[in-house]
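Peer 1: Sequence first, predicted coordinates after that:
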Amino acid sequence: MRNGLTTGRGLSMAAAGVAAMALTLTACGSGGIGNEGGGGEDTLTIGFVSTETGSSAPFGEANSFVVDEMEAYFKDHPVKVGDKELDVEIVVRDAQSDTTKAGAVAGDLINKDGADIIVASSTPDIVNPVSEQCEANSIPCITTVAPWQPFAIRSGDKPADLKYSYHFFWGLEDVATVYQGIWSKVENNGKAGGLFPKDPDGEAWGANFPALTEASGVKIDNPGNYPNGTKDFSAQISAYKGHDVLVGVPIPPDFTTFWQQAKQQGYNPKVATIGKALLFPSSVEALGPIAHNLSTEVWWTPTAPYKSSLTGQSAQELADAYEEKTGKQWTQPLGFAHALFEVATAAVTEAGSTDADAITKALSGLEVSTVVGDVAWGKDKNVPPYVAKTSLAGGQWRQVEGGKHPFELVVVENSLAPDVPLGGEPEALK
């Protein structure tokens, strides 16, 4: 595997991930202009596999907002395909945070709704089975919000041979660099406890992180991967005592359980960097004051200097619109859900056709500046050709007295994303 990264025991095609959204652009089926698809020959149907319910619902929290915004945008801005203008129909199906269901609804979008293209967002348990369906049916697929390794490496230690699936996100090598940047600013004893679940993300992170962070002088000890839904973390907490650093990638409800039990049992690391679970304001607020200065990766933030290629909105404007309409705090998947529509539109426009092979060819060399930054395939020889890497920063959740929100995610590490402004420096947990 490139970069010396493995998935541990490997990831099966059907069981890779945790949340997704598949979008079907039906204009003319996969046969291109002239062949009537789900919405007719003058309609581009977008099938969106979302996670509206289940344990991964936080990944899909902003999806309804994005769909509403995109429907309004496309109503006034048809997609240009060659010399034709196509209306856009968006069909949303809920994967219910279930791997098997994700594959099934993707199949329905293709076979019942006439999808020309499918997009999916979230962890590997969702995006991988969606991609698998697209590969089996020769339908273009665009996915995001899963590190590229568990998306690409589904069995053994080599990337899958994917023809119709294109993915944009960062990799484990990037998040390891960001985490080390945070650890280096907080005095610690070089010992880290690894909190890794028995799922594709946990297996990939647990297999790769010890080697990726070795140069930082921090040694990760993993007492064993635990099943999602664990209710008693006493064994892990006992093993972690004496470790100043905590690192892991649990699902949100499991980290809430773990961190509350850790405080009750006297485990107090100096720095805790947690992927997945700490992405969402709702998860942080559920912890209350004990969440102050917990750290995580930052894939997208309103302070980033990016703009939508469709609406022209800045990252800040998109976040503000979301908060005004929903009454909720902005969330990181918001930007990537929006970017999926940007990439899909750019690919179909570049192809000049809704033909599956034409869209796939367009994606292989596509470059588009989106609200999450530049997305470009075929530029990085260290990743599979169907992977486009996006930038990554690191942040800490800070409790704000009298602020707009109870907690704010402050960017404290930007070595891999220098265009994203720092909001502060890493601080130790109290």
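Peer 2: Looks like it arrived, so ask away. Predicted model, so just to flag it, every value in this text is computed and none were measured.

Peer 1: When you work out contacts or count neighbours from here on, use the C-alpha atoms and nothing else.
Peer 2: Noted.

Peer 1: longest single helix anywhere in this structure?
Peer 2: helix 333-351 (DSSP state H).

Peer 1: Now for Val400, how many residues are close by?
Peer 2: 12 (other CA atoms under 10 Å).

Peer 1: hmm, back to that, what comes into contact with the longest helix of the chain?
Peer 2: 59-60, 62-63, 66, 70, 79-82, 117, 119, 121, 142-145, 300, 308-310, 315, 318-319, 354, 358-359, 361-363, 366, 368, 370-372 (CA atoms under 8 Å, 6 or more residues apart in numbering).

Peer 1: Thr213: neighbouring residues, count only.
Peer 2: 17.

Peer 1: The stretch 51-200 of the chain: helices as residue ranges?
Peer 2: For the stretch 51-200 of the chain, applying DSSP state H, counting those that start in this stretch gives helices covering 63-76, 99-111, 124-137, 148-152, 172-183, 200-212.

Peer 1: could I get those helices as JSON lines with distance to Leu287 and mean neighbour count?
Peer 2: Listed next are the helices of the stretch 51-200 of the chain as JSON lines, based on distance: least, CA to CA, whole Å; neighbours: other CA atoms under 10 Å:
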{"stretch": "helix 63-76", "distance to Leu287": "24", "mean neighbour count": "16"}
{"stretch": "helix 99-111", "distance to Leu287": "28", "mean neighbour count": "23"}
{"stretch": "helix 124-137", "distance to Leu287": "26", "mean neighbour count": "27"}
{"stretch": "helix 148-152", "distance to Leu287": "29", "mean neighbour count": "28"}
{"stretch": "helix 172-183", "distance to Leu287": "21", "mean neighbour count": "22"}
{"stretch": "helix 200-212", "distance to Leu287": "22", "mean neighbour count": "23"}
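
Peer 1: got another, please set it beside the one above:
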Amino acid sequence: MWKGRTIRKIVAVVLAGLMTGMLLTACTENKNGQQNAADAEDYIKVGIVIPQTGVLTAFGAGTEEMTQYALDQINEAGGLEVDGTVKKLKLFVGDSQSEPEKARQVAQQMISGQNVDVMLTSHTADTTVPVSEACEEAGILCLSVDTPDEAWAASDHQYSYHAGFNTENELLCFLDAWKAAGVTSGKIGVMHADDAEGQAMMAAITAFAAAYGYEICDPGAYTPGTSNYSAMVRRLKEEDCEIVAGVMLTSDFGTFYRKLKASGYIPEVCTVAKAALFEEDVAAVGADRLCSEVWWTTEYPYVSSISGESCEEIGQQWLKLTKDSYVSALAGYDYANVEILYQILKEAKSLDIEKLCAAADTLDTETVIGRVRFNEQHYSVQSLVTGQWIYNEDGTWSRYIIANTQVPDCPVTSEFRKIK
């Protein structure tokens, strides 16, 4: 009788067959020239679904290179023993095109068409949630990182595990910035989208603000991609909000912030999650002295569980691999996702899903993003520090660490500077 994973596999195969013509181009050979072919049977086949095109392209940039770098370290050390055979790991890459349904479809095709053994994914709930759902249906281990925990854990997971940060840790970073600005009470204007992440932020910040003596001003939810923030900015100005906070996509924040500056209204401190990850986005809108949570930095005191490299050394490899001018906060999470996989495979010594899940359930390891230990809901809460972007006199941008409450061993590199 067929049951369990076998049935899920058959369902996934049928779904993939219906989509094969449409999706064959979505899963390509990786940049190191490795082919997605049947000759990979001697490898542990590692799939990864990330946004390489579309509105989330900036999030996916460099992920393939850093993932391959970490896998190469494992392979160069001899690979891993699974089911009595020593194997190396081979990467198969799928592009979500920044669309949730496409992410799901690509994951399904990789599972059924490429027969990947395990799946990695990252970069916003629009990617990690549908990919994990596809893996749940197929009975495949899925490891994801960097999505807020609450957004990822909206549904139950049996085969999926996540290492990210929760809204409370984001808000604690915001609180550090508010205090550094000398604003210990008053109104907080909250920018939030009408999606799951925006709703989660709004609910959390309302209770959080009340607990710390602040009052919430809600200018209303916006639809991602909107171009008109006039009414919201007017409300923030009328309410004399000393703080503007929220979670926004970089494109939405850029549109909003330009309108904010044009209005002549400047808050004492602006704390926005997600939107301030990338230097080019901050620079494009001139968001000088913007504060945000910092997911990961080369100043973190952790070392790789694969190679022993420091976070600074991982950052240098990122620069070498991507040719970027600065190290993205995503670099550490991209690397850590492979660290997590490495530790699970070492413990399980098998590709059997039950053994893999048993190893994940008991995982307790140090990585370049800190200690990873999954709770009963299959996610690990990672600590954050608080950063501020500063425009330098020479025309460059720097992000400084202004508070390290959650990671005391990460050095503070600058005092808070008030928005001009």
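Peer 2: That came through, no problem. In this text, all values refer to a predicted model and were calculated from it rather than measured experimentally.

Peer 1: what would the helices of the stretch 51-200 of the first structure look like in TSV with distance to Lys241 of the first structure?
Peer 2: As requested, the helices of the stretch 51-200 of the first structure are exported to TSV (distance: least, CA to CA, whole Å):
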stretch	distance to Lys241 of the first structure
helix 63-76	39
helix 99-111	35
helix 124-137	31
helix 148-152	30
helix 172-183	18
helix 200-212	18
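
Peer 1: Tell me which of these sits nearest to Glu401 of the first structure.
Peer 2: Smallest distance to Glu401 of the first structure across those (CA to CA): 24.1 Å, for helix 172-183.

Peer 1: mean per-residue distance, that closest one to the second structure?
Peer 2: Mean deviation of helix 172-183 of the first structure relative to the second structure after superposition (mean CA distance after the TM-score superposition for the first structure): 1.2 Å.

Peer 1: tell me which strands and helices that helix is in contact with?
Peer 2: Applying 3 or more CA pairs under 8 Å, 6 or more residues apart in numbering; DSSP states H and E, one finds that helix 172-183 of the first structure contacts helix 200-212, strand 295-298, strand 393-399, strand 407-413.

Peer 1: Let me have these in a markdown table, adding distance to Gly190 of the first structure as columns.
Peer 2: Converted to a markdown table, these look like this (distance: least, CA to CA, whole Å):
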| stretch | distance to Gly190 of the first structure |
| --- | --- |
| helix 200-212 | 12 |
| strand 295-298 | 17 |
| strand 393-399 | 19 |
| strand 407-413 | 19 |
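
Peer 1: what do we get in the first structure for Ala163 of the second structure?
Peer 2: Under the alignment defined by TM-score structural alignment, Ala163 of the second structure is paired with Phe168 of the first structure.

Peer 1: between the helices of the stretch 51-200 of the first structure, which gets nearest to Tyr164 of the first structure?
Peer 2: Tyr164 of the first structure sits nearest to helix 124-137 of all the helices of the stretch 51-200 of the first structure, at 5.8 Å, using CA to CA.

Peer 1: mean deviation of that closest one from the second structure?
Peer 2: Compared with the second structure after the fit, helix 124-137 of the first structure shows a mean deviation of 0.8 Å (mean CA distance after the TM-score superposition for the first structure).

Peer 1: Can you spell out which helices and strands pack onto that helix?
Peer 2: Other elements packing on helix 124-137 of the first structure under the criterion 3+ CA pairs under 8 Å, 6+ apart are helix 99-111, strand 118-121, strand 141-144, helix 148-152, strand 165-168, helix 200-212.

Peer 1: In the second structure, what stretch matches it?
Peer 2: Mapped onto the second structure using TM-score structural alignment, helix 124-137 of the first structure spans residues 125-138.

Peer 1: What is the equivalent residue in the first structure for Lys349 of the second structure?
Peer 2: So, by TM-score structural alignment, Lys349 of the second structure is matched to Gly352.

Peer 1: And Ala356 of the first structure, how far from His167 of the first structure?
Peer 2: According to CA to CA, to the nearest Å, Ala356 of the first structure and His167 of the first structure sit 16 Å apart.

Peer 1: who's more crowded, these two?
Peer 2: Between Ala356 of the first structure and His167, His167 has the larger neighbour count (other CA under 10 Å), namely 30 against 22.

Peer 1: The more buried one touches Ala388, doesn't it?
Peer 2: Yes. When contacts are counted by CA atoms under 8 Å, His167 of the first structure is listed as touching Ala388 (6.3 Å).

Peer 1: residues touching the residue positioned nearest the centre of the first structure, list them.
Peer 2: In the first structure, the residue lying closest to the centroid (CA atoms, centre = their mean) is Val145, at 1.5 Å. Contacts for Val145 of the first structure (CA under 8 Å, 6+ apart) come out as 121-123, 168-169, 333, 336.

Peer 1: Next, count neighbours for the match of Lys349 of the second structure.
Peer 2: Residues lying near Gly352 of the first structure (other CA under 10 Å) number 19.

Peer 1: Next, count neighbours for the match of Ala163 of the second structure.
Peer 2: When neighbours are defined as other CA under 10 Å, Phe168 of the first structure has 25 of them.

Peer 1: pretty sure it is touching Thr144, no?
Peer 2: Yes. Phe168 of the first structure is within contact range of Thr144, at 5.2 Å (criterion: CA under 8 Å).

Peer 1: For Gly139 of the second structure, give its distance to Leu351 of the second structure.
Peer 2: Plainly put, Gly139 of the second structure is 12 Å away from Leu351 of the second structure if you go by CA to CA.
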